[in-house]
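Student: What shape does this take:
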Amino acid sequence: MTIQPALFSKVLRDRSLEEAAELTAEIGYDGFEPMCREPHLDADRTTDEVTALGERLDDLGLEVPCLATYTGNYAGKSESECEAELEELETFFEFARILDCDVVRHDPGEPAIRTATDDDIERASAWYARAADRAAEYGLTLAIEIHARRLCETVASTERVLEAIDRENVGVIHDAGNMFLVGEDFGADSVRRLGDDLVHVHVKDERRVDDPDAAGAFQLETDDGLETFQPRRLGEGAVDHAPLFDALAESGYDGAVTAECHVPQNEPGDDVAVAAHELERLRQLITDAN
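Tutor: You can find the predicted model right below:
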């Protein structure tokens, strides 16, 4: 198993894109996953800017495992809005080619699967298939992140959407933190079920809390009702990632695992401390799995 620890630039969201990349390398990560919106790699960047970024990442020895776009979300949008999403997505295809990146995150969208209709799934999947066809022209893979409040918030619902899309260049981003929120198994069974469709991995920690005013707390409607969660640093919440990493090792996963911790950051330098902690914990999980 070869896993390369990567950092989601959102962890360094108050830094410029260039400073975030430099800090990522300085901390010791192997990969840098750009947040594809302001102030980082938004669609208004010029190709010259992206080329300069690619050259700097090469100098820093950083790979780009995935472009984390916020495109898609087709259900409930008009035809013209969906077309606009495709146009913006194609901009990121150009960026991916410049940055030598093979995977682009793209989201079928809301609503949560338990409230979704067959029409929601059919519409989102049809537009997603069009996006995949465009991605194929660039030799790219589109990746659906398993995410709460989405059509793809469980392995089963993700499998259903993948079947409806029916394109070979569409895969899945495993996210144990997101799966924990909705009570979904995020360990060995999820890795086995996803199989070759698993193309990328995100990690973050969360825990249930009683106080909605706790730092960073957010509320989510689940099958158990309205629950409150709080983001934590890896190893300090309720998401045990060890079985996931064991399963990745067993499956022969060869790729990046991106840390995307979203704990509150109130003091200057907190973002660097968080990123360094996540890398230390990631390395330990990789070592233990090996």
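
Student: all contacts plus neighbour counts: C-alpha atoms, from now on.
Tutor: Will do.

Student: ranges for the helices of the stretch 101-250 of the chain?
Tutor: Taking DSSP state H, counting those that start in this stretch, the helices of the stretch 101-250 of the chain run over residues 118-137, 155-165, 176-181, 188-194, 242-251.

Student: and the fourth one, how far out from the chain's middle?
Tutor: Here helix 188-194 is found 17 Å from its chain centre; the criterion is C-alpha atoms, centre = their mean, to the nearest Å.

Student: Repeat that for the first one.
Tutor: Helix 118-137 sits 19 Å away from the centroid of its parent chain (C-alpha atoms, centre = their mean).

Student: Against which helices or strands is that helix packed?
Tutor: helix 79-98, strand 141-145, helix 155-165 (3 or more C-alpha pairs under 8 Å, 6 or more residues apart in numbering; DSSP states H and E).

Student: try it again with 10 Å
Tutor: strand 67-72, helix 79-98, strand 103-107, strand 141-145, helix 155-165, strand 170-175 (3 or more C-alpha pairs under 10 Å, 6 or more residues apart in numbering; DSSP states H and E).

Student: One more sequence to fold, the one below, so I can look at both together:
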Amino acid sequence: MKFSVFTASTPEWSPAEAAAHLGEQGWDGIEWRITDQADASVPGFWAGNRATWPMTGLEESLPNIARITEGAGLKYSGLGGYARCDNHDDVERVLAATAALGARQVRVNVLPLGNSTMGVSTPTGLPYPELFDATREHYEWVAARAAHHGVKALVELHHGTVTASASSARRLLEGLNPEHVGVIHDLGNLVIEGWESPLPALQLLGPYLAHVHVKNARWVRRNEPDRAGGAVWDSEWAPLSEGQGNLLAYFEALAEIGYDDWVTVEDFSTDLPLAERTSANLAYLRLTAALAGIPHKTDTARL
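Tutor: Below you'll find the model as predicted:
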């Protein structure tokens, strides 16, 4: 198993600082966030994130991405793209960039639910079957273009989208070539929506399981009930060891199906300062993987 960090979770560091810190701490790889984002007076995960490469001018940034990554002794676990499957121009660009960098795989976002603001300012109101069918049609095109570039496009299990669960993602990709499309299984997102017992869910994905993200979340009860007097719960991000997803049980499920490839951390908790958080996360991941009987492929990752 190899460990990397998604730079959405390192907003205070520039790309050079992120790579240098992670390399010094002993991480195997990095997953660069690539998107045009809003400015912010204070760096944040989603706006003003200093460790993000803009989508605008991405092609001109590729030499710097390669130089910074390789200079820190890091590998790519993939690229954290935000291009949506219905934006064919941007999908083509991130697939080409993935191939040029030798990063192997990149996230290509699916459509949000009709009642979701995920990636949009106003919900579309469209019914799920219509959105699912449209996503499938677009992903057939994505799969063909990924094959052309010799890379893999990844569907992330994410709340607020048509693929919140392993079951929905498997149904979306069924019949497409798993050499060129796959799924990011994400423990933290599944705590919020789409939870299925990890072992059967991972078994269900079969050849489409391409990548693993880990973060954690917990549910917190609001002080005020709803209008009918019922309890209302909100989700919030939590440190890896303190959320409702059990990382040891998750790694044991990964071990049972024989998964020992990349695990990418995107920890959006803020209990610890960033450098302490990333260092502590690596130590916790190594311990958890060892207890689950999964060897750490440090040497392999750095060859």
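
Student: Can you say which of the helices and strands packed on helix 118-137 of the first structure is packed in most?
Tutor: Of all these, strand 141-145 has the most neighbours on average by mean count of other C-alpha atoms under 10 Å, namely a mean of 27.

Student: Touching, residue 233 of the first structure and residue 275? I think so.
Tutor: Yes. Applying C-alpha atoms under 10 Å, one finds residue 233 of the first structure in contact with residue 275, separated by 9.3 Å.

Student: For these two, work out which one has more neighbours and name it.
Tutor: More crowded of residue 233 of the first structure and residue 275, by other C-alpha atoms under 10 Å: residue 275, with 25 against 19.

Student: contacting residues around the more buried one?
Tutor: 6-9, 11-12, 23-24, 27-29, 233, 259-261 (C-alpha atoms under 10 Å, 6 or more residues apart in numbering).

Student: residues touching the residue nearest in space to the middle of the second structure, list them.
Tutor: With distances taken as C-alpha atoms, centre = their mean, residue 213 lies nearest the centre of the second structure, 5.1 Å away. The contact partners of residue 213 of the second structure, by C-alpha under 10 Å, 6+ apart, come to 3-6, 156-157, 184-189, 262-267.

Student: Give me the buried entries from those.
Tutor: Among the contacts of residue 213 of the second structure, those that count as buried by neighbour count (16 or more other C-alpha atoms under 10 Å) are 3-6, 156-157, 184-189, 262-267.

Student: so what sits against both of residue 233 and residue 275 of the first structure?
Tutor: When contacts are counted by C-alpha under 10 Å, 6+ apart, residue 233 of the first structure and residue 275 are jointly contacted by 259-261.

Student: mind listing which of those residues are in strands?
Tutor: residue 259 (DSSP state E).

Student: With distance to residue 139 of the first structure added, can I get the shared contacts of residue 233 and residue 275 of the first structure in a markdown table?
Tutor: What follows is those, written out as a markdown table (distance: C-alpha to C-alpha, whole Å):
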| residue | distance to residue 139 of the first structure |
| --- | --- |
| 259 | 26 |
| 260 | 26 |
| 261 | 30 |
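
Student: out of the shared contacts of residue 233 and residue 275 of the first structure, which one sits closest to residue 238 of the first structure?
Tutor: Distance to residue 238 of the first structure across these (C-alpha to C-alpha) is lowest for residue 261, with 13.7 Å.

Student: That closest one -> the second structure?
Tutor: Using TM-score structural alignment to pair residues, one finds that residue 261 of the first structure aligns to residue 267 in the second structure.

Student: wait, doesn't its match sit right on residue 8?
Tutor: Yes. Using C-alpha under 10 Å, residue 267 of the second structure is in contact with residue 8, at 8.7 Å.

Student: Tell me how many other residues crowd the equivalent of residue 129 of the first structure over in the second structure.
Tutor: In the second structure, residue 129 of the first structure lines up with residue 140, judged by TM-score structural alignment. Residue 140 of the second structure: 18 surrounding residues under other C-alpha under 10 Å.

Student: Then residue 169 of the first structure?
Tutor: Around residue 169 of the first structure there are 17 residues (other C-alpha under 10 Å).

Student: quick revisit: just the closest of the shared contacts of residue 233 and residue 275 of the first structure to residue 108 of the first structure, please.
Tutor: The nearest member of these to residue 108 of the first structure, counting by C-alpha to C-alpha, is residue 260 at 20.6 Å.

Student: what's the distance between the nearest residue to that closest one once chain neighbours are set aside and residue 64 of the first structure?
Tutor: Among residues not flanking residue 260 of the first structure along the chain, residue 8 sits closest, at 5.2 Å (C-alpha to C-alpha, 6 or more residues apart in numbering). Here the criterion is C-alpha to C-alpha, to the nearest Å. By it, residue 8 of the first structure lies 10 Å from residue 64 of the first structure.

Student: Find residues that contact each of the two.
Tutor: 31-34.

Student: Now that we have the residues you listed, which of them are buried?
Tutor: 31-34.

Student: These in strands, which ones?
Tutor: Among those, the members falling in strands (DSSP E) are 31-33.

Student: Distance to residue 16 of the first structure for those - can I get that in a markdown table?
Tutor: Shown next, in a markdown table, are those (distance: C-alpha to C-alpha, whole Å):
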| residue | distance to residue 16 of the first structure |
| --- | --- |
| 31 | 17 |
| 32 | 14 |
| 33 | 14 |
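
Student: Looking at these, which is nearest residue 269 of the first structure?
Tutor: Once C-alpha to C-alpha is applied, the member of those that ends up nearest residue 269 of the first structure is residue 32, at 18.8 Å.

Student: which ones are touching the aligned partner of residue 231 of the first structure in the second structure?
Tutor: Using TM-score structural alignment, the partner of residue 231 of the first structure in the second structure is residue 237. By C-alpha under 10 Å, 6+ apart, the residues touching residue 237 of the second structure are 188-189, 192, 215-219, 243, 267-270.

Student: if we go to 6 Å?
Tutor: 216-217, 268-269 (C-alpha atoms under 6 Å, 6 or more residues apart in numbering).
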